[in-house]
Every structure is written in C-alpha cells, then in structure tokens.
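# Sharing a model that was predicted from the sequence below.
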Amino acid sequence: MDENESLTVTLTLDNDEELECAVLTIFETEGQEYIALLPLDEEGESGDGDVFLYRFHQTDSDEPSLENIEDDDEYERAADKFDEWLDSLEYEDLEPDEAPDAD
C-alpha cells in the first residue's frame, strides 16, 4: 500500500446502507483493542467529523471483526484513550518554538 493511501473499511448499517470509513487508528486500553473510524462521503472526504468507535478483534483467519460497544463505561474508557491519541498528534504537530514550556 502506498504511504499516502488511507486504509478504509465498509460498514453495513442496521438499515443495510453501506458506509465507507477511513481507519484513523487501532488502539488498546485495558486489554481490549478498539478501532476509530471516520465516515467518508461519496467523494471520499470526511463529512461532519463524527468518529465511530468499535471493539476490534483480529481473528485467526486475519479477518477483522468489529463489535458495538454497548457499555457506557467501556465506551467512555475507549473515547478517553482515543482523545489521548488525538492530543498526542496535536502535540507532535507543534513546531519546536510552539511547544509548551515544561516549567
């Protein structure tokens, strides 16, 4: 895969509509893996900025499996970890003279 090419997945929604999503990251918290997906429109652009979080499992056959997060506390833990990941990206994007002082 080209380094500029994004990894995407197609979700089938409850109403059988298919939704193409960019994979933002796969991350782990408390021993469980999660995936963050960004829905894309027909032109392959991100729409309203909503991000979907799912439980992520890689099976023995290398087929990924996604599960809804039903528990509110589990969702909050996953969302907090995703927010930490986003914050780390913003910090990495700062120019050296823009980095906050360590005082």
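Arrived safely. Please read all numbers here as calculations on a predicted model, not as lab measurements.

# contacts and neighbour counts: CA atoms only from here.
OK.

# OK, contacts around the most centrally placed residue in the chain?
Nearest residue to the geometric centre of the chain (CA atoms, centre = their mean): A36, 1.5 Å. Residues near A36 by CA atoms under 8 Å, 6 or more residues apart in numbering: V23, L24, T25, I26, V51, F52, L53, Y54, F82.

# hmm, try it at 10 Å
Applying CA atoms under 10 Å, 6 or more residues apart in numbering, we find A36 in contact with 21-27, 51-56, 78-79, 82.

# ok, now D71?
D71 neighbours (CA under 10 Å, 6+ apart): none.

# And it, how far from R55?
11 Å (CA to CA, to the nearest Å).

# now swap in P39 and tell me
In terms of CA to CA, P39 sits 17 Å off from R55.

# ok, and here's another one to check against it:
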Amino acid sequence: MAEEKITPVTESEIDNIRVSLDLDDGSKVECKILTIFEAAGKEYIALLPLDADGKENPDGDVYLYRYAEDEKGIPSVEYIADADEYEAAADRFDELLDEAYYDSMDE
C-alpha cells in the first residue's frame, strides 16, 4: 500500500494543493487535487498525477482514494482495496464529471 502525505499550504496557495504519494515500487508522484466528494456515505478524493515539471499528465489519468480528516482536521488518504467500494467511488466521480460538463454547456 502506498504511503500518502498532504503537503501543507498557506491560504494563498489553496488552489495549488499537492498530494505526494509514495508508491509501492518506491517511486513518488505529486498530484493535484481535483475534488473531494461523497459516495455511499464515505468521502473520496480524486487526484491528478503531475509530471516531473509539475504539469498535468497528458493521459488524463486520475487516482481515487478514500479521504478522511482526523479530529484536528489533518487530512489523510487511503488506498481503496475493495473493488465494489472503488467502483462506487468511480461511478460517482464519473457522475460529477458529467454534471460539470453539462453545466459548462449552459454557460
């Protein structure tokens, strides 16, 4: 399982929050937070992996993790091992993408 940490930011950097993932193979990847959302009563986070220059990946890959905050408000992310739970989170994320797309058409 990957070890995750959320990089602390100031209020002026809130739109540029990054999550650093330490992957099982020993590599690290920095990700941009796309959204935090709820599905089936749990919180999830959608992360967009960035390349070495901090630019969005051209493949459109997105990582989904379970999201939580402790009693002090410190956030954490956790790998979703259960296939059914992952599918529910992915389905909800797809719905959010569809909603955003249709909302942008109304503008």
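Structure's in. What do you need? Just so it is clear, the structure is predicted and the values come from calculations on it, not from any experiment.

# Can you show me the helices along the second structure?
For the second structure, the helices defined by DSSP state H cover 83-106.

# Leaving out chain neighbours, which residue sits closest to the counterpart of A78 of the first structure in the second structure?
Taking TM-score structural alignment, the alignment pairs A78 of the first structure with A89 from the second structure. Excluding the flanking residues, the one nearest A89 of the second structure by CA to CA, 6 or more residues apart in numbering is A39, at 5.7 Å.

# What are the neighbouring residues in contact with the counterpart of the one you found in the first structure?
Aligning on TM-score structural alignment places A39 of the second structure opposite T29 in the first structure. T29 of the first structure is in contact with E74, R77, A78, D80, K81, F82, counting by CA under 10 Å, 6+ apart.

# For the longest strand along the first structure, buried residues please.
Counting residues, the longest strand found in the first structure (DSSP state E) is strand 18-29. For strand 18-29 of the first structure, burial by neighbour count (16 or more other CA atoms under 10 Å) applies to E20, C21, A22, V23, L24, F27.

# Hmm, the second one is touching E43, no?
By that I understand C21 of the first structure. No: between C21 of the first structure and E43 there is no contact, the gap being 11.8 Å when judged by CA atoms under 10 Å.

# average offset between the longest strand of the first structure and the second structure?
Superposing on the second structure and averaging over aligned pairs (mean CA distance after the TM-score superposition for the first structure), strand 18-29 of the first structure comes out at 0.6 Å.

# coming back round to it: mind checking how far the residue nearest to the centre of the first structure is from L24 of the first structure?
5 Å.

# next one: Y54 of the first structure
12 Å.

# what is in contact with the two at once?
Common neighbours of Y54 of the first structure and L24 (CA under 10 Å, 6+ apart) are I35, A36, L37.
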